[in-house]
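S.K.: Just a sequence and a predicted model for now, questions to come.
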Amino acid sequence: MLPAAPPLPEPAITPSLPPPGGEPFWVWAATIGGLIVIFAVDLWAGRRAREVTMAAAARGVAIYVGLAVFFAAGLVVFGGQHAATSFIAGYVTEYSLSVDNLFVFLLIMTTFAVPKAYQHRVLLVGILIALVMRGGFIVAGAAVLSRFSWVFYLFGAFLVITAYRVCRGEDDDAEYRENLLVRSVRRVLPVTDSYREGRLTVVEHGKRWVTPMLMVMIAIGLTDLLFALDSIPAIFGLTKDAYIVFTANAFALLGLRQLYFLLDGLLARLVYLKWGLGLILLFIGIKLVLEALHTNTLPFVNGGRPVPVPLIGIEVSLGVIVGVLAVTTVASLLRTRLRERAAV
């Protein structure tokens, strides 16, 4: 009688998320240097107070989206298709989630009564502040996730709860209210009662004052950081590579300023946008939970051993994100058109 053949080993489940990229220092330095140059050119181009037209805003959006596509092409050549796909998925997710930020930015501009001629400069500096703070958040998040995989459970649960709140419309605000940090800055720094031709600080009666221009920049930067509490866990659900997470955030924020000036009539037409964003957050939240189960180390879950659950690849994630945004956009435009016809 022949001996029984040894059992075949179970096929290992390959994680869909690569380990942190570990890009060399010169790559980070070159990337940050390039972003600084882009910000400097943009700031120099907008040095004169002027109102941004719809045509100029559309050209700006096209330019920044083109820069993101060019960067993704570079990733294909130097980092491989997986890195480029992860960047595109993260960029599309961040850009789509940032649409809600625009409404709050509009409320901030209205509350502070920012003249239209200065709004482009306010947004640029405010977004620069937000990017610097997001960078610190991303580095800290990557360090924590590389050591404690169970944090994915928390991120996943947080995104699922956020998805429910977004669909319910619980994050919609009728008016802007200054957060604690902005109120603290106002208590420490004396603020003038009106703008001083676009200047950030002035000396009056022998005393240094800050103008509302600086306050609104701080408000936009800090408000965007609060939004990052939702979006950055979402992009970490797509990739653990801190470099990809940072660059996706950077390019999304770069194009956000131009998109702001296309806001008029945009949100009113995208009636199903919140449902699409909620579905994307729910999908990424589930993806994070699956990843946490796959690398489980919690002793009260499966005895501290990994759970052999299927993982969702980055290509599938990109397809779901783009598909949801396309369906919700088309459905929103059709619904708006039907309403307009019915009104006529």
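M.R.: Thanks, I have the structure now.
S.K.: use CA for all of it now, contacts and neighbours both
M.R.: OK.
S.K.: Buried residues in stretch 151-169, which are they?
M.R.: Going by neighbour count (16 or more other CA atoms under 10 Å), the buried part of stretch 151-169 is 151-160, 162-164, 166-167.
S.K.: Run through the helices of the stretch 101-250 of the chain in chain order.
M.R.: Chain-ordered helices for the stretch 101-250 of the chain, with DSSP state H, counting those that start in this stretch as the definition, fall at 116-147, 151-168, 180-188, 212-236, 242-260.
S.K.: quick one: which of those helices is nearest residue 33?
M.R.: Comparing the helices of the stretch 101-250 of the chain against residue 33 with CA to CA, the closest turns out to be helix 242-260 (12.3 Å).
S.K.: Next secondary structure after the closest one?
M.R.: Following helix 242-260 in sequence order, the next helix or strand is helix 266-269 (DSSP states H and E).
S.K.: Does anything pack onto the very next helix or strand once past that next one? Which helices or strands?
M.R.: On the C-terminal side of helix 266-269, the closest following helix or strand by DSSP H and E is helix 273-294. Contacts defined by 3 or more CA pairs under 8 Å, 6 or more residues apart in numbering; DSSP states H and E place helix 273-294 against helix 151-168, helix 212-236, helix 314-343.
S.K.: Include distance to residue 174 when you put these into TSV, please.
M.R.: Compiled in TSV, the helices and strands packed on helix 273-294 are given as follows (distance: least, CA to CA, whole Å):
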stretch	distance to residue 174
helix 151-168	15
helix 212-236	16
helix 314-343	22
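S.K.: Single out the most deeply packed of these.
M.R.: Stretch with highest mean neighbour count among the helices and strands packed on helix 273-294: helix 212-236 (a mean of 22; mean count of other CA atoms under 10 Å).
S.K.: Give the other helices and strands that it contacts.
M.R.: helix 81-97, helix 99-111, helix 116-147, helix 151-168, helix 180-188, helix 242-260, helix 273-294.
S.K.: ok, and here's another one to check against it:
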Amino acid sequence: MIWIWIAFIGFVLLMLALDLGVFHRRAHVVSIREAAIWSSVWIGLGLAFSVFVYFAYENKLLGLGTVPDPVDGLLNSGARATQKYLLGYVVEKSLSVDNIFVIAVIFDYFSVPRRYQHRVLFWGILGALVLRGLMIALGARLVAEFHWVLYLFAIFLILTALKMLFLESKPADPGRNMLVRLARRILPITDKLHGQRFVLRAGSEASRQGEVPGEAAEPDPVVDRARPGALLLTPLALALIVVETSDVIFAVDSIPAIFAITADPFLVFTSNVFAVLGLRSLYFALAGMVARFRYLKAALALVLLVVGVKMLLAGCLKLALGEHFNLYLLAVVLAILSAGITVSVLGERRDKESRGNR
């Protein structure tokens, strides 16, 4: 089975190399049109992968689907695996949208120019994939050996959903991030951006270049005081640290949600990867509009609530709805998200009309 993992990770690395090394080689402002195209590409790849999932599990390719899923105790056939993958993908994708609010706050706090935001998100999400992989491996092992962990996940999801519904939460202050404060104690931080660099060596040619290629850097007291050869972090590195840690925090909510659907490591990991890979382009496509979806957070909370209840009542639901109950759950999740977006759009339109009538 290891070969299927190697092939998938190789495919992901190839797509990321094409993304940064070819299509986004030079720093530039990502337009809404470009972001929409890339969002469509990543979503299309995520959905197309479900076809591979079906045939791979139906034909037991390289051992896939030969071990009972710890969540329901059933072998994953092609249809069953596809349902779980799609449901996991939709849940993870919808929960990742909430991260867009936080990313916007981070970029605003560190004054990251729009032309460098894609680079920060690229490396942030690459690191997030590694960290999520470790969390998924640990979670899969726990679920396989201690089935009762699923009930802890379920209670955690339900409590998180209730908190999102009834308690007002504000984005954390990026400057109070523990890793950022630690970095500021250990290494000097430049006052100015030096192009798209995360790390700078004092006295080097790069330290004398400004934010715009070919121009000299503005006076930077931190760089001037540093001894030649010393390493310095730039504000871009601090933004990357906070983006990385914020994704880990969100993963604490989202990864238990996928384990409510399946504990098959391959399905959990691939649905997570495709959901996260499209987050960069989704950010640029929705960053200016996401605040208008005022009821989306409530819809996401309801999704977590439904998934948590499903985890608690999986046995009863399977008896009542049959083996395709994951398909029904997918329909419910899509309906909740669609309702949240529709009500938000209608509310925004009503507000515009009321302002126009004044």
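M.R.: Looks like it arrived, so ask away. As the structure is a computational prediction, the values presented were derived from the model and not from experiment.
S.K.: wait, which of the helices of the stretch 101-250 of the first structure is closest to residue 88 of the first structure?
M.R.: Distance to residue 88 of the first structure, taken as CA to CA, is lowest for helix 242-260 among those, at 7.6 Å.
S.K.: start and end residues in the second structure for the closest one, please.
M.R.: Following TM-score structural alignment, the aligned partner range for helix 242-260 of the first structure in the second structure is 265-283.
S.K.: which residues are contacting the matching stretch?
M.R.: Contacts of stretch 265-283 of the second structure with the rest of the structure, by CA atoms under 8 Å, 6 or more residues apart in numbering, involve 5, 35-36, 38-39, 42-43, 45-46, 81, 84-86, 88-90, 92-93, 96-97, 100, 118, 121-122, 125, 129, 133, 136-137, 140, 258-259, 262.
S.K.: again, but for stretch 98-106 of the second structure
M.R.: By CA under 8 Å, 6+ apart, the list of residues contacting stretch 98-106 of the second structure from outside reads 171, 174, 239, 242-243, 246-247, 250, 283, 287, 290-291, 297.
S.K.: The first structure: matching residues for that stretch?
M.R.: With the alignment judged by TM-score structural alignment, the segment of the first structure matched to stretch 98-106 of the second structure spans residues 100-108.
S.K.: tell me which residues in the matching stretch are buried?
M.R.: For stretch 100-108 of the first structure, the neighbour count (16+ other CA under 10 Å) marks 100-108 as buried.
S.K.: wait, which of the residues you listed is closest to residue 24 of the first structure?
M.R.: residue 101 (32.8 Å).
S.K.: From residue 260 of the first structure, how far out is the closest one?
M.R.: From residue 101 of the first structure across to residue 260 of the first structure, the span is 9 Å (CA to CA, to the nearest Å).
S.K.: quick one: contacts of stretch 335-352 of the second structure?
M.R.: Applying CA under 8 Å, 6+ apart, the set of residues contacting stretch 335-352 of the second structure from outside is 94, 292-296, 298-300, 302-303.
S.K.: Following superposition onto the first structure, what is the mean distance for that stretch?
M.R.: Averaged over the aligned pairs, stretch 335-352 of the second structure sits 1.2 Å from the first structure after superposition, using mean CA distance after the TM-score superposition for the first structure.
S.K.: residues in the first structure aligned with that stretch?
M.R.: Equivalent residues of stretch 335-352 of the second structure are located at 323-340 in the first structure, counting by TM-score structural alignment.
S.K.: ok, now stretch 3-11 of the second structure?
M.R.: With TM-score structural alignment applied, stretch 3-11 of the second structure matches the range 26-34 in the first structure.
S.K.: Let me see the residues that make contact with the matching stretch.
M.R.: Contacts of stretch 26-34 of the first structure with the rest of the structure, by CA under 8 Å, 6+ apart, involve residue 243.
S.K.: gap between that stretch and the chain center?
M.R.: For stretch 26-34 of the first structure, the separation from the chain centroid amounts to 20 Å (computed by CA atoms, centre = their mean, to the nearest Å).
S.K.: mean shift between it and the second structure?
M.R.: Overall, stretch 26-34 of the first structure averages 0.5 Å from its counterpart (mean CA distance after the TM-score superposition for the first structure).
S.K.: hmm, which of the contacts of stretch 265-283 of the second structure are the buried ones?
M.R.: 35-36, 38-39, 42-43, 46, 81, 84-86, 88-90, 92-93, 96-97, 100, 118, 121-122, 125, 129, 133, 136-137, 140, 258-259, 262.
S.K.: follow-up on the earlier one: okay, the contacts of stretch 335-352 of the second structure in CSV with distance to residue 343 of the second structure and neighbour count next?
M.R.: What follows is these, written out as CSV (distance: CA to CA, whole Å; neighbours: other CA atoms under 10 Å):
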residue, distance to residue 343 of the second structure, neighbour count
94, 16, 21
292, 11, 14
293, 8, 17
294, 9, 16
295, 7, 18
296, 9, 24
298, 11, 18
299, 10, 24
300, 14, 24
302, 14, 21
303, 16, 26
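S.K.: would you list those residues in a markdown table and tack on distance to residue 179 of the second structure?
M.R.: Conversion of the contacts of stretch 335-352 of the second structure to a markdown table gives the following (distance: CA to CA, whole Å):
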| residue | distance to residue 179 of the second structure |
| --- | --- |
| 94 | 27 |
| 292 | 32 |
| 293 | 31 |
| 294 | 31 |
| 295 | 32 |
| 296 | 30 |
| 298 | 30 |
| 299 | 32 |
| 300 | 28 |
| 302 | 32 |
| 303 | 31 |
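S.K.: Go through the residues you listed and say which is closest to residue 23 of the second structure.
M.R.: Lowest distance from residue 23 of the second structure to these (CA to CA) belongs to residue 94, with 26.0 Å.
S.K.: pretty sure that closest one is touching residue 301, no?
M.R.: No: between residue 94 of the second structure and residue 301 no contact is recorded; they are 10.5 Å apart, counting by CA atoms under 8 Å.
S.K.: Distance check, residue 344 of the first structure against residue 337 of the first structure.
M.R.: Going from residue 344 of the first structure to residue 337 of the first structure by CA to CA gives 11 Å.
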